[in-house]
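1. Dropping a prediction and its sequence here:
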Amino acid sequence: MLRITDARTGEPVEAAPARRGLTRVEAHPQGSDPTDLRVLLVADLLVRALELGGTPVWALLAGERRQAELRAAGAALGVRPFEDGGDAGTGLGEAQVLHVVGEGGTAPDGVRVAVAPVHGEAPAPADGADPAALRLVLLARPRSEPVTVGPAALGAAADTLDRWRRAVADWARRPSRPVPDTVRADLRTAWEDDLDTAGVLEVLHAAETDPGLVDGARFETYAYADRLLGLDLTRGLGSPT
């Protein structure tokens, strides 16, 4: 069960307290700067995590300032479309409401999921750069910790993505094997503990070189984790070696 820290109380709460009950995830950016993009990304991750747990989700984007620019930057980062929150009204009788806000931000009644700021470049990637590298940089730190985005961090993330995508494409050529129960448990324990994407990435780094895993299981592990991470790790499938 996904548990998330409510910034109003500092206490963890169940993100989906009612089994199969609708959960509303509403992003509250203040504009379209890198921190606002991180707010949207965290909302996207919440939606993915809840859906992986079988919870129906209603995803909304609140605010009007530079929303078109933020949506475009989010789409480049692999954020799935959010409905316009301007006409949400009183909702659809959802069992839980999660408001994703920048650090110190305010929101209506409901659980408040705070996101620390991003320092560094604007969210638009350089010409020819893989925008997923920025997504990986943002995923590599807990959402409660500030992130500094710079050329070194983006370069290292791009190198990691290239290595992982090549490896995943190679592992896919081996006989498929299921994700080991212990590895699946480690992945879910990480992301269900306050959406710890940094912990999920640690599990993948360990699985990459674990001598106890066969390549078919490595492939399934990365493909499964990417349903949350959204890094397009299977992009190289079918490409020539």
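-> Looks like it arrived, so ask away.
2. can we go C-alpha only for contacts and neighbour counts from here?
-> Noted.
3. What sits closest to residue 51 if chain neighbours are left out?
-> residue 57 (7.0 Å; Cα to Cα, 6 or more residues apart in numbering).
4. what about that neighbour, how many residues close to it?
-> When neighbours are defined as other Cα atoms under 10 Å, residue 57 has 21 of them.
5. Spit out the contact partners of it.
-> Each residue near residue 57 by Cα atoms under 8 Å, 6 or more residues apart in numbering is listed here: 22, 23, 24, 25, 47, 50, 51.
6. gap between it and residue 135?
-> Distance of residue 57 to residue 135, given as Cα to Cα, to the nearest Å: 22 Å.
7. What of residue 153?
-> 11 Å.
8. So which of those two has more stuff around it?
-> Per other Cα under 10 Å, whichever of residue 153 and residue 135 has more neighbours is residue 135, with 24 against 16.
9. what separates that one from residue 3, distance-wise?
-> Taking Cα to Cα, one finds residue 135 at 22 Å from residue 3.
10. ok, structure two:
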Amino acid sequence: MNDPFLVSARELTKTFTIGSLQVHALRGVNFELRQGEFSALVGPSGSGKSTLLNLIGALDSISGGELMVLGHDISKLSKEERARLRLSSLGFVFQAYNLVPVLTAVENVEFVLELQGMGSEKRERAMAILGELGLAELAGRRPAELSGGQQQRVAVARAVVSRPKLVLADEPTANLDGPNAQSLMELMLNLNRRHGMTFLFATHDPRIMNLAGRVITLTDGVITCDQVQ
């Protein structure tokens, strides 16, 4: 890929139709994301943060403009091609932990590697990332036996275990108290610094924003501020 940007958006729009009403969630967004960034999307509820993450993550189709993700024109990809892009190159962390309740922590993490076709080494890879996130001793526990902070760390481990080119996180600390939220974001920042992983995350929490190297503010579907810290 010769493009210096992992993500490039040009006049990107997204419109939802609800009955006879059209909701313009994104109104001509322009921005780029480079390899190795640890960047925050901020703004009030309804500003378009989750919509933008979903488009970058190939979870939804764009309405207009151009969106290039890892060298792919998102508007030209079929559903199957978008699914392959997500599996091969993107990691996701959501507000809800979305762990499989009948699987242990390590089984939840290695499930992604199994989908990618990895063989016997998947357990070693999964245990390594759990260890890096301080969860090695909890690898055999199921989600119901873990605290909220521990479950979200397992979700982060699952998102990064395949070494994706880009990790997208939508309000990853929303269900965590202050200390757990701070701890989770510091773990993600360490992954960024140690492995060069690129993170783009949406947040309302000013304490979390302060950890970002770049803060992008969305207001009514438009980027109103883009500041390197």
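-> Perfect, thanks for sending it. It should be emphasised that the depicted structure is a prediction, and the values quoted were computed from it without experimental measurement.
11. After superposing, what score do the chains get?
-> Overlay of the two chains. TM-score (TM-score structural alignment, normalised by the length of the second structure): 0.28; 112 aligned residues with a Cα RMSD of 6.1 Å.
12. Show me which helix runs longest in the second structure.
-> Ordering each helix of the second structure by length in residues (DSSP state H) puts helix 178-195 first.
13. right, and the helix or strand after that helix?
-> Of the helices and strands lying after helix 178-195 of the second structure in sequence (DSSP states H and E), the nearest is strand 198-202.
14. helices or strands next to that following strand in the packing?
-> Secondary-structure packing of strand 198-202 of the second structure (3 or more Cα pairs under 8 Å, 6 or more residues apart in numbering; DSSP states H and E): strand 38-42, strand 166-170.
15. Do a quick rundown of the helices in the first structure.
-> Under DSSP H, the first structure gives helices at 34-52, 67-76, 132-139, 151-171, 181-192, 197-209, 215-229.
16. Now do the buried residues in the fifth one.
-> The one in question is helix 181-192 of the first structure. By neighbour count on 16 or more other Cα atoms under 10 Å, the buried set for helix 181-192 of the first structure is 183, 186, 187, 188, 189, 190, 191, 192.
17. I'd like these laid out as CSV, including distance to residue 200 of the first structure.
-> Shown next, in CSV, are those (distance: Cα to Cα, whole Å):
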residue, distance to residue 200 of the first structure
183, 10
186, 8
187, 5
188, 8
189, 9
190, 6
191, 6
192, 10
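18. and which of the residues you listed is nearest residue 118 of the first structure?
-> residue 191 (20.9 Å; Cα to Cα).
19. List the buried residues of the longest helix of the second structure.
-> Burial within helix 178-195 of the second structure, assessed by neighbour count using 16+ other Cα under 10 Å, is assigned to 180, 181, 182, 184, 185, 187, 188, 189, 191, 192.
20. Distance to residue 53 of the second structure added to these, as TSV?
-> Formatted as TSV, the buried residues of helix 178-195 of the second structure follow (distance: Cα to Cα, whole Å):
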residue	distance to residue 53 of the second structure
180	23
181	20
182	22
184	19
185	18
187	21
188	17
189	19
191	20
192	18
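21. Most widely separated two among those residues?
-> 180 and 192, at 18.4 Å, using Cα to Cα across the buried residues of helix 178-195 of the second structure.
22. sorry, back to before: measure how the longest helix of the second structure sits relative to strand 38-42, angle-wise.
-> Counting by axes from the mean of the first three to the mean of the last three Cα atoms, to 10 degrees, helix 178-195 of the second structure lies at 140 degrees to strand 38-42.
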